[in-house]
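*Asks:* predicted model and sequence below, questions to follow.
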Amino acid sequence: MNAPHRTAARPLRVLLPAIVILLWFTGAAIGGPYFGKVGEVSSNDQTSYLPESADATQVQQLLPEFSDSDAIPAVVVLTASTPLTDAELDASQTAVAALSDLDGVGSDLSPLIPSDDGLAAQAFVPIDADGEVGELVAAVHEALRSAVPENIAVFVTGPAGFTADLVEAFSGIDGLLLAVALAAVFIILIVVYRSLLLPVAVLSTSLFALTVALLAVWWLAKAGVLLLSGQTQGILFILVIGAATDYSLLVVARYREQLRISERRWDAVIGAVRGSFEPILASGGTVIAGLLCLLLSDLKSNSTLGPVAAIGIVFAMLAALTLLPAILLAFGRTAYWPRRPRFEPEVVAAEGGVPSRGLWVRAGRLIARRPRAVWLTTSIVLLIGAFGVTQLNADGVAQSELVLGESQARDGQVALGEHFPGGSGSPVYVAAPEEGLQTVADAMLGLDGIDGVSVSTDDTPAGTASVTAEGVIPLGPPGTPVPEPTVVDGVVLLQATLSAAADSPEATGTVRELRADLAASAPDALVGGVTATAIDTNDASIHDRALIIPLVLVVILLILMLLLRSILAPVLLVATTVLSFGTALGVAALVFNEVFRFPGADPAVPLYSFVFLVALGIDYNIFLMTRVREESLDHGTRPGILRGLAVTGGVITSAGLVLAATFAALAVIPILFLVQIAFIVAFGVLLDTFLVRALLVPALGTDIGRRIWWPSRLAGPDAR
């Protein structure tokens, strides 16, 4: 009776997986070239990520109205150990003037300005913002180095110099970061599974998921729907590789179980997908929900990361539930070669469906004997580590500290500060009503941290004219007419040179004081520039952190309540994950301060780390507790916890190692922000894997017993 049906189904069982593999292969083939094209649709300009209402954003939008150029200024600094002679200054001036011959360098270069001590000189060089800033800065440095006298040191700093540093630092994302992450995952899978084909299948799934996700994100960024930056790109790569591998390992573990009780590979694959579907969907949905909470962020760098990363998680889930099963169906038992699982339903039945020995079986026995002692000891250890949170300095870092290692722009900034006002080349801009020009200028001149004030004008070659307490100063011999300030829609643009470096705490204090003074004397004035942008970015990050962290907790808690049909169990799971996050942050603070001597951290570091750690840490609790609930329905809560731990221990440990390794790979990109997230998330994932999920959660559940499922029926005495 079933023979015709089986005959008809057999071609479908071959054709369907082949179609799935072909579709994913086609998507990967189309998306592959886009790895080298991300720079076309990404931006690392901080101002573009501020909200439209921010003062710095509004000023930045006004700047093109006062200048025909949208170039990024580079500050060329020339220094010597002895005073520069007239001949050396003339030769240097000729070299600076010749820079306009370089493609991408503007013609309106400033003349060389000697320092008061005679040991240095500086010039402002406009760099085309639409060009390859990193290459242009390198070309400017090389041209000067070959043209100025040998005893003169050459530095290129300022906004263009620091942008070039960021470009160079992010240049390893497409190649080095991906290679390190994939290599780490491959080695871990080889060690854990002692198989060659299985790691290839899992990595292919992860890589195809990433390629198709990048294809979707690229076109959305091209259409202006999303903003993409170097740090968002790096996080997308790591998140998709890690999540897709984690979900794949769950499918692989279920498939191995099914092969022992199913003779046909088709039945085993269907059983594996059916057993993995709910935890993968719940885990991915939890991560996506947490990420989408970032949409409420004031900073576009945060709000756009949410949908970008969520798209990556969607493709990670799709690949694990479609592509990997198709590959496993093609490989069959050979996927696990040379340790192929046998068809042995009698042995499985005798084992009761769980391993009879192993690390997690022994851990379960320890928990069963002393559950309260285990969870109390584990909690105390985690709390001790969490005390270090008080030492975390996450109030922002200077722009010059963003890139780790050597930095020509940082060295140039130091040299600039030794011989000139530190804020040269990165002025404070103030857009004010025309009639309030002198009021605003007086407020600026009254601050000790401001070295000089000028106003934009079309009547001078430099494009600006100095402003004093007496008004605008004419440049030239006596009798020279006073230049008229440029007025755009009733607004003038003033510039102030800061005495300290634009990214220093002193400069930050000066700009905050200026804003406070202008709020009283010229409330319509807007303050922008590099320092103001950093202030607005940090303030928005702190606001986002206070808003989004509680929201993520509430969203994840509600999802867990729906998934586990319980209130108490989700509350405990979220509480343990938060405790783990606190410990990771506390230990990280001590390591950052005492070992690496980092200058501080961006306010977004705790936010990003929280979103990733809580969302991904809950993943492992979902993997564990969905299996525990499944086992509890048949065997009771306490036996169900031990059975769930024994069955999921190996796969969750493997998944944790893989995820920690992939996030640790972010450290190969020499950006302080990414290195700090790499450490916090990697360390936190290991805590979740080996302490929270392996000991704390099972011990709590065992001690509480069936009441952990309250108020569902599983909490009742006849639940089994």
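*Replies:* Cool, got the structure.

*Asks:* can we go C-alpha only for contacts and neighbour counts from here?
*Replies:* OK.

*Asks:* which residues in the stretch 201-350 of the chain form helices?
*Replies:* Secondary structure of the stretch 201-350 of the chain, counting by DSSP state H, counting those that start in this stretch: helices at 230-261, 265-292, 300-303, 305-318, 324-331, 345-351.

*Asks:* tabulate these in JSON lines, adding columns for distance to residue 187.
*Replies:* Putting those into JSON lines (distance: least, C-alpha to C-alpha, whole Å) gives the following:
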{"stretch": "helix 230-261", "distance to residue 187": "13"}
{"stretch": "helix 265-292", "distance to residue 187": "24"}
{"stretch": "helix 300-303", "distance to residue 187": "33"}
{"stretch": "helix 305-318", "distance to residue 187": "20"}
{"stretch": "helix 324-331", "distance to residue 187": "19"}
{"stretch": "helix 345-351", "distance to residue 187": "30"}
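
*Asks:* now the ones you listed in TSV, with mean neighbour count?
*Replies:* Shown next, in TSV, are the helices of the stretch 201-350 of the chain (neighbours: other C-alpha atoms under 10 Å):
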stretch	mean neighbour count
helix 230-261	25
helix 265-292	21
helix 300-303	24
helix 305-318	24
helix 324-331	23
helix 345-351	12
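
*Asks:* so which of those helices gets nearest residue 8?
*Replies:* The closest of these to residue 8 is helix 265-292. By C-alpha to C-alpha, the value is 14.4 Å.

*Asks:* now the strands for the stretch 501-650 of the chain?
*Replies:* 526-529 (DSSP state E, counting those that start in this stretch).

*Asks:* for residue 613, which of the helices of the stretch 201-350 of the chain is the nearest?
*Replies:* helix 265-292 (9.7 Å).

*Asks:* which elements pack onto the closest one?
*Replies:* Applying 3 or more C-alpha pairs under 8 Å, 6 or more residues apart in numbering; DSSP states H and E, one finds that helix 265-292 contacts helix 230-261, helix 305-318, helix 324-331, helix 530-564, helix 604-635.

*Asks:* this is the other structure I want to compare:
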Amino acid sequence: MPAGRTAKRVIIGLWLLLLALAVPVGLNIGSVQSDDARDRLPADAESTRVTELVERIPGGEGDQVLVVQQRQDGITEADRTWATARRDALGGTGMPPVTSDDGRTLMYAVERENPGEDEERTAAFVEEVRLAVAQPPPGLTVQVTGSSAIGADIDAVFEGIDETLMMVTTAVVALLLIITYRSPFLWLLPLAAVGVSAMVSMAALYGIASAAGITVSTQSFSIMIVLVFGAGTDYAMLLVARYREELRRVHDVHQAMGAALRGAGPAVLASAGTVTLGLLCLLAARMNDLSGLGLAGAVGIACTLVTMLTLFPALLLVTGRRVFWPKVPRYGAPATASRGIWARVANHAVAKPVRTAAASAAVLGVFALGLTQLGGDLGETGQFTDTPESVAGYATLGQAFPEQSGRPLTVVTDSAKADDVTALAAAVPGVAEAEPARQGDGLTVIEVRPGATPDTQEEFDTVSRLRAAVAPDALVGGPAAEELDTREATAADNWLVLPLVLAVVLLVLVLLLRAVVASLVVVGAVLLCFAAALGIGAIAYDVLFGFAGTAANLPALCFVFGVALGVDYSIFLVARIRDDAPRLGTKEATRRAVTSTGGVIASAGLVLAATFAVLASLPFVPMVELGFAVAAGVLLQTLVVQPLLVAPLLVALPGKMER
């Protein structure tokens, strides 16, 4: 136990050794990270199977960008000459310059082989093209677009995102700890412990992912880091609050820490266990990025739990009471008087429990109405907070060349059936053209170009019609097909994962609290809070941020984090009520629990919300949406749901906590 006089030094020594081993391993986490579509989608998805088949056919491994030139008063002969010269200088391969019907836009393609489709070579190629056309003639605007350019822009968004997220999160947590503790020393201990936990989590995730052949997405890793910092700081704040109380009652710091661990430890263990089990439910998802997030999150929470219940108490013991300076808790000093805002909140909640709970539920219900404004799927071109050149170029292309604006689809069939499949594909409504591209290994690749604008329902309908027309003789892949497969797999995951998480969390609560009514109250309140937070988010995404839609997996992720983290805070509150209820009765125990834990839970919630809000600072819309919704949910949980809904309901409903 870390509260021992000798054990504290042994534990610190063991953690230093573990950290020395973890750092070089954890820094390799990038080698198991990938954001490629084939790594996100299920192995049996049709677009994934197409990718695997295409890799068997020689050739075709290359990049293509589209250069779009536009002059408002019409493309001149000098513009055409300049375009031809730029294209020839870049290799001269690909579609030659073509002028739009209105004569104001010119488009041409530039292609280059890229064996293995290396992402770094793609990025270098796109940058080379952009530099080549960076100085157009006066009055001529030039945009570089196409699937390779969009892919390069997405990769650029994620470049360095791990380091940025780590630094910003550390700075935010440090600032909030300084404000909370108002001590020049105390804030360093939880931050150091959480930093160790983050590095150990990275090493553990790398080891598991390498051994199991699992790919970790950048989003999964980013969320794991946020969880580690947020949850770790929460656990630290709860333990410090209990330790501070014990230091006033017990002279010896080791005995005080032992009492604090016995008091707060079970609640921290129960809450971390609940969050971990909820995250592990994501392993049942078909989408690999969702199941990978479950693994990453569970590893992060598990490492954080061990760190904060061993290393952090040992650090507190080594530094002694003086670490709290200038507000050192003295032995025998009276406890903080039951006054202040949380005392008033507690008195109101237990004095008029039904009215308080009804009013809180009504407010949350109004927020939940925002769900009616939840937008459709983002699509590939809607994932950026700022419109990059590649996306703007696609829009220009769609207006000037509506028949050429669609993203090409890849159809793979047996070579003996290639002519028939090509004819079937060309006859599908919404298909602009279809022609064989290359063949090998008994297979033929047919390139099909839909006429619809990218990321529109018309494009996805064309994919569905094409698949129906060529099945069972051919398979259809490509960017639009991948997005359609993502939609369908995510929808299936929602129906599987969400009820599974709810059932597991409810079962864990019943076993932990040994009170069915209290468990149902907690789960019901958490579900209402989830709906309210996502409703607030839906309105913000449209009115405040102006996003084109929402990520397909946003409801599932918000549900998992909303339920798991919401139950987390409920466990802290209900555990404190259960401690005092047999002696004081449910009503008085609830009043004291809200008074004593309200400030701590609110502070912990503020820190966790701030860490998730860090995601909203990233230039990637799915991250912004998730960070905003989870932060809003955490604030609602700690400031409204726990003190003004769960607490009064426990007082008002039958099934008291005395037993």
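*Replies:* Good, I have the coordinates. Everything quoted here is computed from the prediction, not taken from an experiment.

*Asks:* where does the TM-score land?
*Replies:* Remark: TM-score between the superposed chains equals 0.93 [TM-score structural alignment, normalised by the length of the second structure]; 655 aligned residues with a C-alpha RMSD of 2.5 Å.

*Asks:* would you indicate which residues of stretch 378-398 of the first structure are buried?
*Replies:* 378-379, 382-383, 385-389, 392-394, 396-398 (16 or more other C-alpha atoms under 10 Å).

*Asks:* which residues touch it?
*Replies:* For stretch 378-398 of the first structure, the external contacting residues (C-alpha atoms under 8 Å, 6 or more residues apart in numbering) are 503-505, 538, 579-580, 582-590, 599-606, 691-692, 695-696.

*Asks:* which position in the second structure pairs with residue 18 of the first structure?
*Replies:* Per TM-score structural alignment, the equivalent position to residue 18 of the first structure in the second structure is residue 9.

*Asks:* if I look at the residue nearest to its match when sequence neighbours are not counted, how far off is residue 187 of the second structure?
*Replies:* Once flanking residues are discounted, residue 9 of the second structure sits nearest to residue 314: 7.2 Å by C-alpha to C-alpha, 6 or more residues apart in numbering. Taking C-alpha to C-alpha, to the nearest Å as the measure, residue 314 of the second structure and residue 187 of the second structure are separated by 15 Å.

*Asks:* burial of residue 13 of the second structure, as a residue count?
*Replies:* 13 (other C-alpha atoms under 10 Å).

*Asks:* mean per-residue distance, the helix or strand hosting it to the first structure?
*Replies:* Assigned by DSSP states H and E, residue 13 of the second structure falls within helix 7-26. Following superposition, helix 7-26 of the second structure is found to deviate from the first structure by 4.0 Å on average (mean C-alpha distance after the TM-score superposition for the first structure).

*Asks:* and that helix, what's buried?
*Replies:* Buried residues in helix 7-26 of the second structure (16+ other C-alpha under 10 Å): 8, 9, 11, 12, 15, 19, 22, 25, 26.

*Asks:* the very next helix or strand once past that helix aligns to what range in the first structure?
*Replies:* Next in sequence after helix 7-26 of the second structure, counting helices and strands by DSSP H and E, comes helix 37-40. Alignment of helix 37-40 of the second structure against the first structure: residues 46-49, by TM-score structural alignment.

*Asks:* now the matching stretch, how far from the centre of its chain.
*Replies:* Stretch 46-49 of the first structure sits 15 Å away from the centroid of its parent chain (C-alpha atoms, centre = their mean, to the nearest Å).

*Asks:* coming back round to it: list just the one of the helices and strands packed on helix 265-292 of the first structure that sits closest to residue 141 of the first structure.
*Replies:* helix 530-564 (22.7 Å).

*Asks:* pretty sure residue 607 of the second structure is touching residue 178, no?
*Replies:* No: applying C-alpha atoms under 8 Å, one finds residue 607 of the second structure not in contact with residue 178, separated by 11.4 Å.

*Asks:* what is the burial count for the aligned partner of residue 504 of the second structure in the first structure?
*Replies:* Following TM-score structural alignment, the counterpart assigned to residue 504 of the second structure within the first structure is residue 555. Close neighbours of residue 555 of the first structure, defined as other C-alpha under 10 Å, add up to 14.

*Asks:* measure residue 555 of the first structure to residue 499 of the first structure for me?
*Replies:* 47 Å.

*Asks:* in a strand, residue 455 of the first structure, correct?
*Replies:* Yes: looking at residue 455 of the first structure with DSSP: H, G, I helix; E, B strand; the rest coil, it is inside a strand.

*Asks:* just give the number of residues close to it.
*Replies:* 24.

*Asks:* what of residue 425 of the second structure?
*Replies:* 27.

*Asks:* spit out the contact partners of residue 3 of the second structure.
*Replies:* Residue 3 of the second structure sits in contact with 254, 255, 257, 258, 313, 314, 317, where contact means C-alpha under 8 Å, 6+ apart.

*Asks:* quick one, strands of the stretch 1-150 of the first structure?
*Replies:* Using DSSP E, counting those that start in this stretch, strands in the stretch 1-150 of the first structure cover 72-79, 113-114, 120-127.

*Asks:* which residue in the second structure aligns with residue 113 of the first structure?
*Replies:* By TM-score structural alignment, residue 113 of the first structure lines up with residue 97.

*Asks:* skipping adjacent residues, who's closest to that match in space?
*Replies:* residue 108 (4.3 Å).

*Asks:* in the second structure, what residue corresponds to residue 391 of the first structure?
*Replies:* So residue 391 of the first structure corresponds to residue 373, using TM-score structural alignment.

*Asks:* try residue 161 of the first structure
*Replies:* Checking TM-score structural alignment: residue 161 of the first structure goes with residue 149.

*Asks:* same question, residue 593 of the first structure
*Replies:* Per TM-score structural alignment, residue 593 of the first structure is aligned with residue 542.

*Asks:* out of the buried residues of stretch 378-398 of the first structure, which comes closest to residue 150 of the first structure?
*Replies:* residue 398 (31.7 Å).

*Asks:* follow-up on the earlier one: the match of residue 161 of the first structure against residue 393, yeah?
*Replies:* No: Residue 149 of the second structure lies out of contact with residue 393 (C-alpha under 8 Å); the separation is 9.8 Å.

*Asks:* great, nothing more from me.
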